[in-house]
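J.: Return a 3D structure for these sequence lines:
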Amino acid sequence: INPKSTLSGAKPVLKPTTLWYLPMGRHEEWLKDYIENGMLNGKAHHDAKAWKSHVVGQCKSWIDGGLQSRAMTRDLKWGVPVPVEGADGKVLYVWLDAPVGYITATMEWAEKNGQDWRDWWQNEDTELLHFIGKDNIVFHCIIFPILLKQHGDFILPHHVPANEFMNLEGDKISTSRNWAVWVSEFLENNPSGSDPMRYVLTSIMPEQRDSEFTWSDYRDRINNELADVLGNFVNRVLVLTRKYYEGVVPVAPEEAVLTDVDKSLIKVLEGAGERIGDLILRHRYREAQLEAMNVARRGNKYLTEEEPWKLQKTDPERVRTIMHLACQVVGNLGIVLEPFLPRTAEKISISFGVNESSWKDVSSTLINDGTLLGDLPILFTKIDEETVKAEKAKLGNNGGDSGVSEKHTIMIQKDLTTFDNFSAMDLRVATVTECVAVKKTKKLLELTVDTGLDIRTVVSGIAEHFTPEDVIGRKVVLLANLEPRKIKGVESWGMVLMASTNDGGLRFITPEEGVTPGDVIQ
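T.: I've put the predicted structure just below:
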């Protein structure tokens, strides 16, 4: 393969060295039982069925393929020196010393706070959880457990709810390319934006598969869900309670006057704490937040359909029942939304007098009769299209403050070619009119492109970076006279040219405005 340095072009030199290895193969049997069945030392350790399929699957792939001994030292000048005789110039492999750092950090915290670190790492009543990305699963589920078990007396991970990857506007997040949203900068420009951002990120959390953050989706979720549903409902309840009862929660209705709709709403409130809490404990945060927002949706629907503003003059007692239950819904939202929208939940709780309540208090009788409601500002401001455009414009530019300095690696120049070789290539501008995934593959997309000369099919290996929706409508640079060939049963007539970034990403080479399909690149 003729490897070369991307900086100097120099070829690697083979040198003899001594390394220390972790014999992982000796631990296959108990690791298999631990991962697949949740068993450890013949006893039930954790619920294996609660672990995500991609976590178990990645570990099984390693174990079923036969665990190989893995070098735990490196010949580097930086890192933690290997503390054994004859290991001069050696440092520890990062996935040997990094997890041990968790224990060290606990020791430091415990010492400062008068605690015993052993209560956290050597106590069977303690559960160890690792919240990580999918690229670090095996280190926390195989290597670290081996180290802990071999040392003895340490607890092993009870759950590793690892997430998949989140992309940004059709591309991988990259700090070196400033293809990122900088939290400090975002909050500086949006002081009240932490709750909305938390909400959107939880809504698209890549719990089971890769997901994507887009500013358009951010706008839509805030406008359509937070502002139009939650914010609108809370505001209407507060305004109507002040209008009809001078801001005092009306007396609870008698059981005999409750309608089936009322009872259905009460049932939602009575089970909300258990439903949402159970999902949180099972690390299904997207579903938990959705369930919490469904309480707001149910309350909003109830108020809209019951129309108390139309009944106040003709049936004030019915309105009293409606408004009492509506107030109870809002009060409960102040509790069940706290894990997802902490600042918003706090405002609601204080206004509706439930700020001293806890999760166990969630019910249809949470708020006492006669409670005087406090002031509450508009909870959410809608996002306009200009804001979306402004945020998208920051991506890839130098305006973002990364807080780090990353050197861009430039690939070395290839060998010289002739002008005739270049002239032989027919490079044209084309527009992608259709795009679908190639069946039974993960990397290929089938593009239908308009070259100005004809409509043709091109197969491109970009599916791990772009969805079909990302590609349709784009102007691309096409090598039009590449000899056609069949790829996974699809005949490809050309090649779309891409820019390959130093972090493994792909970017389209986008022609300027005014360029049309068929225009020749020369």
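
J.: Every contact and neighbour count from this point should use C-alpha atoms.
T.: Fine.

J.: Just the buried residues of stretch 194-210, please?
T.: 194-197, 199-208 (16 or more other Cα atoms under 10 Å).

J.: same deal with stretch 261-275?
T.: In stretch 261-275, counting by 16+ other Cα under 10 Å, buried: 262, 265-266, 268-270, 272-273.

J.: Could you do stretch 211-228 as well?
T.: 211-213, 215-216, 218-223, 225-228.

J.: From these, which land in strands?
T.: Per DSSP state E, strands hold the following members of those: 211-213.

J.: got CSV for those, with distance to Tyr34 too?
T.: What follows is those, written out as CSV (distance: Cα to Cα, whole Å):
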residue, distance to Tyr34
Ser211, 29
Glu212, 33
Phe213, 35
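
J.: ok, those residues vs Val249, which is closest?
T.: Taking Cα to Cα as the measure, Val249 lies nearest Phe213 of those, at 40.5 Å.

J.: tell me the contacts of that closest one?
T.: Residues near Phe213 by Cα atoms under 8 Å, 6 or more residues apart in numbering: 166-169, 201, 204.

J.: I'd like to know which of those are part of strands.
T.: Per DSSP E, the contacts of Phe213 map to strands at 166-168.

J.: Let's have those residues in a markdown table, adding distance to Thr73.
T.: Below are the ones in strands among the contacts of Phe213 laid out as a markdown table (distance: Cα to Cα, whole Å):
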| residue | distance to Thr73 |
| --- | --- |
| Met166 | 32 |
| Asn167 | 33 |
| Leu168 | 35 |
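
J.: To check against the first, give me the structure of this:
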Amino acid sequence: VKEIAYGQDGDFSWERFEERYNVDLANNLGNLVSRVAAMVDRYQNGQLTPVASASEPIQEVTKTSVAQYVAAMDRYALHEGAAALYRIVDATNEYIAATEPWTLARDEANRSRLNDVLYRAAEAVRIVGALLLPIMPQSAGEILRRMGEWRDPTSVTLANATEWVTDRDRRIIKSHALWPRLEESTAATAKERKSGPMTNDPSKPADARPTEPPSPAPAPTVASDTRLSIDEFLKVELRTAKVLGAERVPNSRKLVKLEVDVGTERRTIVAGIAEAYEPEALVGKSVVIVANLKPAKLMGVESNGMLLAASADGGKPMLLQIDGDAAPGTRVR
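T.: Next up is the predicted model:
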């Protein structure tokens, strides 16, 4: 819906579908729902109490985005409406990165502040669920349930569910991932199920295929454009991280083992930068990492991510660093 203007022609492919599913649903909205529920479950035993502190910018961003959503839907610009609700998603991710609930949770004196931060994040996600109801009714209803919506989804309307409400007790429900990532093999199977041949002849098996003529000789190879589309680039999740500790990997001349804060968790990352940096000089630096790589073992140490660095051919690596006070876990775009 977000990709194609309502009433106009648009291109569709399963590859494009998989990209949008992973980028918008699995990595973005689905991950946000899971993060909020997991933090409330971990730090508040699933229970939030009314907010005691003054309003914060996340509330105004949500209000503005709701107004943009309504204006777009009133003129049947469904793609603009979907984009408006995703502005709330992005703002909530940024709010969490800026307020660092995991840091607040370490000090009992911050308990009230922690409750308020998590309540605001949950309320923003609840409103996203309400806005999503006309587009994805079943999934939106599940978001509402997890974020403590007290009404049945069938009675939720744009008028009664998009007001900012933080003055009542709320139970947040942690559950399974709403949209698990589509890996290549899973996606291929789904496409085969949807595009496989059909037959009405009971004498033929369902997977019977008509005999095809021999394929023509392949055309001469033409150099292809190897540049990435924006959607392909967005599959790579770049985030800021703060180095908390660093040490050389035993028996390795190049590898350094780093402990980094990525916002929602601490990770171990192994990087080949020992020839350019002393471990103690790395502590405290804000760096950029690839956050959604699968784990890999280097010299027996499991690495969960990759540091970004520049280097000339044969030269020493130079880490990409962040100026200013970007919170760990901030998305790099």
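
J.: Superposing both, give me the TM-score.
T.: Here the TM-score for the pair of chains, by TM-score structural alignment, normalised by the length of the second structure, is 0.54; 204 aligned residues with a Cα RMSD of 2.9 Å.

J.: can you put the ones in strands among the contacts of Phe213 of the first structure in CSV and add distance to Met293 of the first structure and neighbour count?
T.: Output for these, formatted as CSV (distance: Cα to Cα, whole Å; neighbours: other Cα atoms under 10 Å):
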residue, distance to Met293 of the first structure, neighbour count
Met166, 23, 20
Asn167, 25, 19
Leu168, 25, 17
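
J.: now the helices: where do they sit in the stretch 251-400 of the first structure?
T.: 260-281, 285-306, 308-311, 316-336, 342-351, 385-394 (DSSP state H, counting those that start in this stretch).

J.: Looking at these, which one is packed in the most?
T.: Mean neighbour count (mean count of other Cα atoms under 10 Å) peaks for helix 316-336 among the helices of the stretch 251-400 of the first structure, with a mean of 24.

J.: name the helices or strands packed onto it?
T.: Helices and strands touching helix 316-336 of the first structure, by 3 or more Cα pairs under 8 Å, 6 or more residues apart in numbering; DSSP states H and E, are helix 232-245, helix 260-281, helix 285-306, helix 308-311, helix 342-351.

J.: average gap between it and the second structure?
T.: Mean deviation of helix 316-336 of the first structure relative to the second structure after superposition (mean Cα distance after the TM-score superposition for the first structure): 1.5 Å.

J.: Surely Trp359 of the first structure is in contact with Ile335?
T.: Yes: counting by Cα atoms under 8 Å, Ile335 is a contact partner of Trp359 of the first structure at 6.4 Å.

J.: for the second structure, longest strand please?
T.: strand 238-248.

J.: For that strand, grab the matching residue range in the first structure.
T.: Under TM-score structural alignment, strand 238-248 of the second structure has no counterpart anywhere in the first structure.

J.: chain center to that strand: distance?
T.: Centre-to-centre, strand 238-248 of the second structure and its host chain are 21 Å apart (Cα atoms, centre = their mean, to the nearest Å).

J.: and that strand, which residues are buried?
T.: 238-248.

J.: for it, packing partners?
T.: Using 3+ Cα pairs under 8 Å, 6+ apart: strand 238-248 of the second structure touches strand 256-261, helix 279-282, strand 286-290, strand 331-332.

J.: Next, the angle from the longest one to strand 286-290.
T.: By that I understand strand 256-261 of the second structure. Using axes from the mean of the first three to the mean of the last three Cα atoms, to 10 degrees, the inter-axis angle of strand 256-261 of the second structure relative to strand 286-290 is 100 degrees.

J.: I'd assumed Asn223 was in contact with Pro196 of the first structure.
T.: No: using Cα under 8 Å, Pro196 of the first structure makes no contact with Asn223, being 10.1 Å away.

J.: quick one on the thing from earlier: switch the buried residues of stretch 261-275 of the first structure over to CSV, and while doing so, append distance to Thr321 of the first structure to every line.
T.: Output for those, formatted as CSV (distance: Cα to Cα, whole Å):
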residue, distance to Thr321 of the first structure
Asp262, 8
Leu265, 12
Ile266, 12
Val268, 16
Leu269, 15
Glu270, 17
Ala272, 20
Gly273, 23
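
J.: Between those residues, which sits nearest Trp109 of the first structure?
T.: Closest to Trp109 of the first structure, out of all of these and judged by Cα to Cα, is Gly273, at 32.5 Å.
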